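Chemist: Sequence first, then the predicted structure, then my questions.
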Amino acid sequence: MSQTSATPLYEAVIGLEVHVQIKTASKMFTRVPAGFGHAENTLTDPVVLALPGALPVLNKQALDKIIQAGLLLGCKIAPVCKWDRKNYFYPDSPKNYQISQFDQPICIGGKVEIELPGASRNVMGEHTHIELTRIHLEEDVGKLNHGSVDSLVDYNRAGTPLMEIVTEPVLKSADEAFAFLTVLRTIMVQGGISDCDMEKGQMRCDANISIRPIGETKLGTKVELKNLNSISFVRDGIAHEIRRQIAVKTSGGTIVQETRDYDGQTGASQSLRSKEMAHDYRYFPDPDLMPVKVDEDWKTHLRAALPELPFDRQRRYFEQYQLPYTLTAVLISDAELAAYFEEAAKLSGKPQAAANWIANDLLREVSAANTTVAESKIRPAHVAELVKLVDDGVISSSIAKEVFVEMATSGETPGAIVERKGLKQSTDTGELEGWVRDAIAANPAAAAGFKNGNEKALNAIKGSVMKASKGKANPKLVDEIVRKQLA
């Protein structure tokens, strides 16, 4: 919402709470499989359902992965963490408490590097770091499915390892929140921590939003926004809430501390409940789980398996390969794609040419086939061979594009396709001279224009030659012969 000079100028203060399901074979405190898409209430056992006498057993892989997440995000890993019961009564919690971490979380502090909105297409934009408060490990709850006459609960999700990533209230705009979540998801996916599929509930976000007059240091009244089930809806919901709060303040109203539900389809929000008082969850240490000590050897072992962070990889691509921003921004978004590029760059010795084929043509073919880079019939060695064929003048760039499409269908090597279809460029000077003579005769105005100093006039003549040769004429030789005949 625009603010006139007659009204105070406000700034937003935003903090995010992001829940990310950890990718493990089994649940947090039992061997029951963790997963999505199963028949309702089939991924349960006495531990999940909190039946009398059922005791939790810690899933070490979940702890490994949250430690790795903390290391990736620069957190301090606590030497000792413990488990607490968060008590509340709600149908999605079969125990009527949630095993979580209260005063001794596993990951403390940390930060996420983001690229601020407004970066140009050719230059890496300004970066900043969003500070984290903590990351703690807990078990997920079930899911309520609301119908027209009843609400049913599915406990398949209950007990799934879940980490809550809490930021400091330092985000200033909806676009910054969008950038933060985009990078966070990329790091978690590339680190093998989570698939972060928001449609499957594997990544969920609540936003705490307040506004204050610019120059004020005291935080304003906080409103929590829930049900933000896509990163785009997080951005849109925050932008909507900032506009709503400014409208309330500029009209003389008062912001109420509350939880609001945002509907991404309609772009509107509604009040769910007031939050005048902090909810007392009556945390106490879980009597069935021992504290866990994390030593240096454990962290060193986990650190060795960590991937390169996306922006670190981008900076390396700038320095090592001299790639432009537009290409690096595409390549770092997916670890599989980045590895594919690096292999093609090494085999070809021409990293920029390889990157162009991958970022443009490979991704186009993969998208058209609704498949993945790993499933593509075009391998890095094929890209490297194609780069060499063009660089050596065996085929033209336009013919190379035809070869690329053929590779995607057949899986043949570029050389085999060129031989089978007779696509090699013609370097027969006699044949080329004949095509050039015909092109000059057919384009007298272009020939006259070139003789009068218009360099661009050559393009019409060279285009005629390429058409007559069906793209097989060597462009470099054509240029030399045209200039010689017009001299």
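Modeler: Arrived safely.
Chemist: contacts and neighbour counts: CA atoms only from here.
Modeler: Noted.
Chemist: ok, the closest residue to residue 113 other than its chain neighbours to residue 328 distance?
Modeler: Closest residue in space to residue 113, ignoring its immediate chain neighbours: residue 129 at 4.4 Å, by C-alpha to C-alpha, 6 or more residues apart in numbering. Residue 129 sits 20 Å away from residue 328, going by C-alpha to C-alpha, to the nearest Å.
Chemist: Okay, one more to line up with it:
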Amino acid sequence: MKTIIGLEIHVQLSTATKLFCGCSTDYRDDEPNTHCCPICLGLPGALPRLNRKAVEYGLSVAKALNMKVPEVSEFARKNYFYPDLPKAYQITQYDKPLAVEGTVEIEDDEGHEKIVRITRVHLEEDPGRLVHVTGSSKYSLVDYNRSGIPLLEIVTEPDLRSPQEARRFLNKLRAILEYLGVFDGDREGALRVDANISLEGSERVEVKNISSYKGVEKALTFEVTRQKNLLRRGQKVVRETRHFMEGRGITTSARGKEEEYDYRYFPEPDLQPLRVADWMEKIKLPELPTARKNRFMEQYGISLNHARTLTGDPKLADFYEHVAPVDPILSATWVADILLGELNYRDMSISAVPPERFMELLALLRSGTITDKAGVQVLREMLNACAAGKPCEAPATIVKRENLAKAAGDEFTAIVQAVLAANPQAVSDYRAGKKGALNFLVGQVMKETRGRADPRELGRIVAECIDKSEV
């Protein structure tokens, strides 16, 4: 049963001021309702004035997504009532969007390249934010600091076939937006997703306002299961709007699905039509993720998987390029496979890691001064210091203090012999041709040596000691 998914992504553009007024968009640490004016509060007689930078950012995204920009685009009023929308309509774009017909390349569930079509990109204003208060009395507060923040809505065709594809698409789109510098992913609510999902032959369901990449995958996975269960029981999937309850990992029915005519769109009388197609020639794009991925493979000789991982975040890609001169292949392995995992575990950003210190660690690994296992221990000491806000200690200092320098295998002969004596059955298994027994014995020696010996060299020593011993 084919799954059909289309996404509507709302991206807060990182302009200094709002879309139609001069209020600051930097409100994160300020009191509610302190970044407001008559325009973003929708007071009578207040007239909007379009933010040129928001239009330029929108066109940059359109160019990066290979889109066409019509000669004329137009703002409209989308009419609906909600407490976070004081003027009872949202200024958006309807039948004449900023750009149309684009593409994004992702990897499908079989690992093949896949093109996801972009239907349209348009500008609109963000509404305010409701804060729901629960307790002895239940009520909601409204914060209008967010009201009027520039939003870019990116709408896909229903080309996605699984929740996993949807998440990969969002990761790729986020990377493009960050490379362009038009989006701050650290801002709360900076990217919100409405997902339309159906199983082939059944009604479409919309899941509203999902606020994280993981949330999109979880919400869609729940919906696939819910809709399949309905169909198996002979019931129909109802066309409706649902909300994702992130804490519980479920979707709940909110209301019947609105149709476009419910919003009574009409052209915004206070804003002139946009004629910006000729601006595209002046927009210069940076090196985008796909181009950088291809360059990394060609320039540094790294694998496709490492190149994809390293270029998925511009800060991570910059970090890799800084440390790559030590050894491109070794650097790619340690940044993509080891450092990134340690950072994710600690919920740390790559910007917290001093690249010079990491280069010193790579140099110790490349020279054979420490083993890979000892290198992980050193890295964890470094990251723990960074996480605590302390200076990142030099890797060589940590190696010396913790006695982690790789020693010659012969120094561990006594330990090897003690391990063999303590594990006679494993020795017998090895002599009987069970190669796994050797790995077990090497592991026991590694525990005793705290990772200071090279496993391959230890394997040779263990095998020699077994051959010579009478154990």
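Modeler: In hand now; what should we look at? These numbers were taken from a predicted model, which means no experiment stands behind them.
Chemist: Alignment lookup: the residue nearest to residue 113 of the first structure to the second structure.
Modeler: Taking TM-score structural alignment, residue 129 of the first structure has residue 115 as its aligned residue in the second structure.
Chemist: Would you double-check that its match falls in a helix?
Modeler: No. Going by DSSP: H, G, I helix; E, B strand; the rest coil, the assignment for residue 115 of the second structure is strand, not a helix.
Chemist: quick one: it and residue 106 touch, right?
Modeler: Yes. If you go by C-alpha atoms under 8 Å, residue 115 of the second structure and residue 106 touch, sitting 6.4 Å apart.
Chemist: Between these two, which is the more surrounded one?
Modeler: Each of residue 115 of the second structure and residue 106 has its neighbours counted (other C-alpha atoms under 10 Å); residue 106 has more, 21 against 15.
Chemist: OK, contacts around that one?
Modeler: 113-116, 168-169, 172 (C-alpha atoms under 8 Å, 6 or more residues apart in numbering).
Chemist: which of these count as buried?
Modeler: For the contacts of residue 106 of the second structure, a neighbour count by 16 or more other C-alpha atoms under 10 Å gives the buried set as 114, 116, 168-169, 172.
Chemist: Among the residues you listed, list the two that are farthest apart in space.
Modeler: Farthest apart among these by C-alpha to C-alpha are 114 and 172. That separation is 12.2 Å.
Chemist: ok, the contacts of residue 106 of the second structure in the first structure, which still hold?
Modeler: Here is what carries over to the first structure from the contacts of residue 106 of the second structure, by both residues aligned by TM-score structural alignment, their matches' C-alpha atoms under 8 Å: 113-116, 168-169, 172.
Chemist: Same list, the residues you listed, but as a markdown table with distance to residue 457 of the second structure please.
Modeler: Output for these, formatted as a markdown table (distance: C-alpha to C-alpha, whole Å):
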| residue | distance to residue 457 of the second structure |
| --- | --- |
| 113 | 42 |
| 114 | 45 |
| 115 | 48 |
| 116 | 50 |
| 168 | 41 |
| 169 | 45 |
| 172 | 43 |
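Chemist: wait, which of these is closest to residue 68 of the second structure?
Modeler: Within those, the smallest distance to residue 68 of the second structure is 15.7 Å, found for residue 116 (C-alpha to C-alpha).
Chemist: mind listing what the closest one touches?
Modeler: Residues near residue 116 of the second structure by C-alpha under 8 Å, 6+ apart: 103-106, 156-157, 159-160.
Chemist: Please repeat the previous calculation with a cut-off of 10 Å.
Modeler: Residue 116 of the second structure is in contact with 6, 102-108, 156-160, 165-166, 169, counting by C-alpha atoms under 10 Å, 6 or more residues apart in numbering.
Chemist: Repeat that for residue 391 of the first structure.
Modeler: Contact analysis of residue 391 of the first structure by C-alpha under 10 Å, 6+ apart lists 350, 353, 385, 397.
Chemist: Of the residues you listed - the most surrounded one?
Modeler: Result: residue 353 is most packed of these (other C-alpha under 10 Å), 20 neighbours.
Chemist: which SSE is that one in?
Modeler: Using DSSP states H and E, residue 353 of the first structure sits in helix 351-356.
Chemist: The helix or strand just after that helix vs the second structure, mean deviation?
Modeler: Per DSSP H and E, the first helix or strand lying C-terminal to helix 351-356 of the first structure is helix 363-368. Its match in the second structure and helix 363-368 of the first structure itself, once the structures are fitted together, sit a mean 4.7 Å apart by mean C-alpha distance after the TM-score superposition for the first structure.
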